[in-house]
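[1] predicted model, plus sequence, below.
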Amino acid sequence: MTVEMNFDGLVGPSHNYAGLSHGNIASSTHKGQAANPRAAALQGLAKMRHMIDLGLPQGLLPPQERPYIPGLRALGYKGSDPAVLEAAFKDSPALVANYSSASCMWTANAATVTPGAESADGRVHFTPANLMAMPHRALEDAQTHRMLSLIFANRERFMVHAPLAHTPLLGDEGAANHNRLCKSHGAAGLELFIYGRDALGGNSDLKFPARQTLQASEAVARLHGLPEANTAFHPQSATAINAGAFHNDVVCVSNENVLFFHENAFDDPAALEEVLSIKAQRLGFRPHFIMAPTKDVPLADVISSYLFNSQLVTLPNGKMALILPTQVEETSSTKTFVDSVLAGDNPITQAHYLDLRQSMANGGGPACLRLRVVLDAAQQTAVHSGVVMAHEKIEALEGWVKDHYRDRLTGGDLGDPAFLTETRTALDAMTQLLDLPNLYDFQRTAS
């Protein structure tokens, strides 16, 4: 049986509010506030447990090594690891904040994934996102490539490509700008790549960066062996980007035959619906479009509540459910719209509201926290078992978080050598729980 498995990012011990992400309103709004890494990680694990309780397969992607001392060494800092951290922090706390970000928790940006049903060779293809638009995120792709190569190591079932080159031409933000429409998870479907700018086109007057380029999306499609019949490219609206939808998944989410989106996600929604309907018909299915009109759901409410940064999942009974942040329930316009969707004639029949306030304060909702991977039966057995979640594994990780994570972290703590020791101790213990030895640079150096 083919399933869609969500791989959630485990929030790292350096979760903090440094406000590093220009164009992400929540990140900027909470800059400088104290964060609670322990609560953030426990909220993420609670979401994973909820998904398992719904009968859905759940995986985990581990956090990256932060503070990232090898990166600071590459900038010319010398001495012991604590000395490198102290010297860099003395020179520039902002620099250390970039090298201490826990942003890899948002695994929707980890990679773009193509299921075997659409790829040229029948394997699941991954291209780690280079994330070059933001300095703190551009540090992630090499470790993401290594991590995915370990978790999806079977080369008969999986192909993990190298990230695209770090060039303005190929700005790639991963699955946050990628949707898939299909009759069922196992059937060949249509992959919709959304881009913010054509890097070879004219200039734009965007207020915030358009992070995904058309050229990056086209390159990923070629690498994954996607036929033209299974591929579509479409621009995100400048209106959405300028309002704070720095990724398309802030204003749009898909699942099987449903595209759930805001009217301002695209400049001409009707034209997009027509293109997708024609392509889908040739693939043997009919898309179901659910659009929130601006008059009922203001774009500002969408951005603040993250209505469309929800997970849209198919339950074991074939019905669909929305996994939403509690902010949607607390916002009148978005709650009313969700209620109308549940009462309407469409596949979505349930809404689940979860507390992800620590992640939300940094600009990441339920959809940011997960990477969707469609797997057939043979591919499921080939996934590294240590990252496949069950209640017992989640309970063990919750105990690990309580043992190792601080309940308060500020920017001033990031330069403390004691914090470096804490994070490494925590990550070393976690790799034992997940059976991923020598995942991190500090572990390989020590051995």
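    It's in. Residues are numbered from 1 along each chain as shown.

[2] C-alpha from now on. contacts and neighbour counts both.
    Fine.

[3] now the helices for the stretch 251-400 of the chain?
    Assigned by DSSP state H, counting those that start in this stretch, the stretch 251-400 of the chain shows helices spanning 269-282, 299-305, 326-330, 332-343, 357-360, 377-382, 391-404.

[4] among the ones you listed, which is nearest residue 51?
    Set against residue 51 and scored by CA to CA, these come closest in helix 391-404, at 10.7 Å.

[5] hey, which of the helices of the stretch 251-400 of the chain is tucked in deepest?
    Of all those, helix 357-360 has the most neighbours on average by mean count of other CA atoms under 10 Å, namely a mean of 24.

[6] residue 418: neighbouring residues, count only.
    11 (other CA atoms under 10 Å).

[7] which helix or strand contains it?
    Using DSSP states H and E, residue 418 maps to helix 417-433.

[8] picking up where we left off before, pipe the helices of the stretch 251-400 of the chain into CSV and attach distance to residue 429 per row.
    Shown next, in CSV, are the helices of the stretch 251-400 of the chain (distance: least, CA to CA, whole Å):
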stretch, distance to residue 429
helix 269-282, 47
helix 299-305, 35
helix 326-330, 32
helix 332-343, 41
helix 357-360, 23
helix 377-382, 24
helix 391-404, 8
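
[9] okay, now the one to match up with it:
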Amino acid sequence: MTFSTADTSAPLEGTAEPGDSTVARLLAGWHATARPADLTDHLRRHGPSPVAHVPGSRTTMPLVDAVESAGLTGRGGAGFPTARKLRAVAERRRRAVVVANAMESEPASHKDQFLLAVAPHLVLDGAVLAALAVGADTVHVCLPRTRTAQYRRLSAALDERSHAGVDPVRLHLHALPHAYVSSESTSLVRWLDGGPARPRGTPPRTHERGVARRPTLVNNVETFAHLALIARHGPDWFRRSGVPYEPGTTLVTVSGAVAAPGVQEVALGTPITEVLDRAGGPRQPVRAVLLGGFAGTWLPAEHLRTPLARRDLAPLGAAPGAGVLVALPHSGCGLSETARMLAYLAAQGAGQCGPCSFGLPAVADDFAALVTGRADPGLLPRLLRRTGLLPGRGACRHPDGAARLAASALRVFADDIDDHLRHGVCSAADCRSPLIPVPPALPPETWR
């Protein structure tokens, strides 16, 4: 990375719109000043937060209607329409709760950390506005307890707001266990209610019964930041970027075989090749890109001109997901990278159902056997069968993402599979400096 959230003075690669390298939205303040925005900087740039209505064409518009007109979708990975979530909570007609999800448990993603480091008040504005729109009196901001510096910075931002008296609702900051599945919405609700940070089965949905059995809105922090800008500038402004069927900008983390890895703000619909070019371009010829992170999809080089938008990627079995792009060079081994990610995902299962307890570890073991030259003749049919059985059977979506990753690797690196089956481990798989860092797994007994 060219920077980290601990070093926000470092240069930032990335722009907002195709054809206009000067446009940035979420990161506009950072581009202008190259420093994190305190409350004074934030109010100077954006003005006071609108409370009930949205300016637009000399009229006012309720916030939920404005968000719907803007076409904002969640930026945490699922891409669900934000207005639909807001309405689902508001229509319960009970005192609600809002949860700002800053867990970012996807190991290859750094976008939420960076956004909170440089523009925390934009995120907090959006969460407060959402609370007012759905009838909530409390906002819970959830961070991983391993990121102590991030916690201190955000705590200071909350203190600024408290002293200034800008928020009509209560804001509480929490430090949660940092397991992969602890960022799932029901995990946050379960932990806030005093349980472990593990997914719970549905129904009920969080909008029906969440924190303290109250209707609960859970959104990714980037989603709240976009909402705050829509509230100030209106839906037409938001739609000036992106594509008609998927408007707006999004934050992405680009890494791997690129010259200047880091976080960018790009318009949805930007071709993947252009996103890589904005990260300094490939350092080596790119064989494939991991799109979406550990629960994402490998895309081969021939598909890298595809626009970064759900509708364009869907025919390829892919999606923007958590906004992660990792460029794999021809010198790398996609099977080896996938095996390491699958081992991590298997260790991070909640252990509450068969797919996490047995199916995912079995797939991870098969991949490990493949890349280390221990494959038996029945391994490939068994692996194909197991990856096909995992999706849709778990208590949460954790096995689904792992199966998607495994299936895409089997498809994209089919030639490598044959080579491994014939000759055993390859030289790239023996590399001691893997392309994709895999963190140590947090044991389930610590998820409280």
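    Looks like it came in fine. Computed from a predicted structure; not experimentally measured.

[10] work out the TM-score between the chains.
    After superposition, the two chains reach a TM-score of 0.28 (TM-score structural alignment, normalised by the length of the first structure), with 219 aligned residues with a CA RMSD of 7.5 Å.

[11] so what does the helix holding residue 418 of the first structure touch, helix or strand wise?
    The contact analysis (3 or more CA pairs under 8 Å, 6 or more residues apart in numbering; DSSP states H and E) places helix 417-433 of the first structure against helix 81-91, helix 391-404.

[12] helices or strands next to the shortest one in the packing?
    If you count contacts as 3+ CA pairs under 8 Å, 6+ apart, helix 81-91 of the first structure packs onto helix 69-73, helix 93-98, helix 417-433.

[13] not counting sequence-adjacent ones, nearest residue to residue 217 of the first structure?
    Nearest residue to residue 217 of the first structure, sequence neighbours excluded (CA to CA, 6 or more residues apart in numbering): residue 193, at 6.2 Å.

[14] now that neighbour: how far from residue 274 of the first structure?
    According to CA to CA, to the nearest Å, residue 193 of the first structure and residue 274 of the first structure sit 16 Å apart.

[15] again, but for residue 375 of the first structure
    From residue 375 of the first structure to residue 274 of the first structure the distance is 29 Å (CA to CA).

[16] adding distance to residue 112 of the first structure, write the helices and strands packed on helix 81-91 of the first structure out as JSON lines.
    Shown next, in JSON lines, are those (distance: least, CA to CA, whole Å):
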{"stretch": "helix 69-73", "distance to residue 112 of the first structure": "25"}
{"stretch": "helix 93-98", "distance to residue 112 of the first structure": "24"}
{"stretch": "helix 417-433", "distance to residue 112 of the first structure": "24"}
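
[17] which among these is found nearest to residue 59 of the first structure?
    Across those, closest to residue 59 of the first structure is helix 417-433 (CA to CA), at 13.7 Å.

[18] which element follows the closest one toward the C-terminus?
    Counting by DSSP H and E, what follows helix 417-433 of the first structure is helix 441-446.

[19] flag every buried residue along that following helix.
    Across helix 441-446 of the first structure, burial judged by 16 or more other CA atoms under 10 Å covers residue 442.

[20] for that helix, name the packing helices and strands.
    Applying 3+ CA pairs under 8 Å, 6+ apart, we find helix 441-446 of the first structure packed against no helix or strand.

[21] and residue 8 of the first structure, that one's in a strand?
    Yes - counting by DSSP: H, G, I helix; E, B strand; the rest coil, residue 8 of the first structure is found in a strand.

[22] so which of the helices of the stretch 251-400 of the first structure gets nearest residue 253 of the first structure?
    Closest approach to residue 253 of the first structure among those (CA to CA): helix 299-305, 12.7 Å.

[23] hang on, the earlier thing: any idea which of the helices and strands packed on helix 417-433 of the first structure gets closest to residue 259 of the first structure?
    Nearest of these (CA to CA): helix 391-404, 31.3 Å.

[24] contact partners of the closest one?
    For helix 391-404 of the first structure, contacts defined as CA atoms under 8 Å, 6 or more residues apart in numbering pick out 13, 38, 41-42, 45, 49, 52, 422-423, 425-426, 429-430, 433.

[25] pick the one among those closest to residue 3 of the first structure.
    Closest to residue 3 of the first structure out of these is residue 52 (13.2 Å), distances taken as CA to CA.

[26] which strands and helices lie in contact with the helix or strand hosting that closest one?
    Under the criterion of DSSP H and E, residue 52 of the first structure resides in helix 37-53. Counting contacts by 3+ CA pairs under 8 Å, 6+ apart, helix 37-53 of the first structure is packed against strand 3-9, strand 58-61, helix 357-360, helix 391-404.

[27] turn the ones you listed into JSON lines, including distance to residue 330 of the first structure.
    Shown next, in JSON lines, are those (distance: least, CA to CA, whole Å):
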{"stretch": "strand 3-9", "distance to residue 330 of the first structure": "24"}
{"stretch": "strand 58-61", "distance to residue 330 of the first structure": "27"}
{"stretch": "helix 357-360", "distance to residue 330 of the first structure": "12"}
{"stretch": "helix 391-404", "distance to residue 330 of the first structure": "27"}
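
[28] how about those, which one is nearest residue 144 of the first structure?
    It's strand 58-61; of those, that one is closest to residue 144 of the first structure (CA to CA) at 9.2 Å.

[29] for the closest one, name the packing helices and strands.
    strand 3-9, helix 37-53.

[30] right, and the helix or strand after the shortest one?
    Read it as strand 3-9 of the first structure. Where DSSP H and E defines the elements, the next helix or strand beyond strand 3-9 of the first structure is helix 25-29.

[31] and that following helix, what's buried?
    25-28.

[32] export those to CSV and tack on distance to residue 81 of the first structure?
    Below are the buried residues of helix 25-29 of the first structure laid out as CSV (distance: CA to CA, whole Å):
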residue, distance to residue 81 of the first structure
25, 34
26, 32
27, 29
28, 30
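
[33] quick one: secondary structure of residue 97 of the second structure?
    Classified using three-state DSSP, residue 97 of the second structure is strand.

[34] repeat that for residue 69 of the second structure.
    Classification of residue 69 of the second structure by three-state DSSP places it in helix.

[35] Provide a list of residues in contact with the residue nearest to it when sequence neighbours are not counted.
    Using CA to CA, 6+ apart and skipping the chain neighbours, the partner closest in space to residue 69 of the second structure is residue 235 (5.8 Å). By CA under 8 Å, 6+ apart, the residues touching residue 235 of the second structure are 56, 66-67, 69-71.

[36] out of the residues you listed, who's nearest residue 370 of the second structure?
    Lowest distance from residue 370 of the second structure to the contacts of residue 235 of the second structure (CA to CA) belongs to residue 71, with 43.7 Å.

[37] thanks again, I'm all set now.
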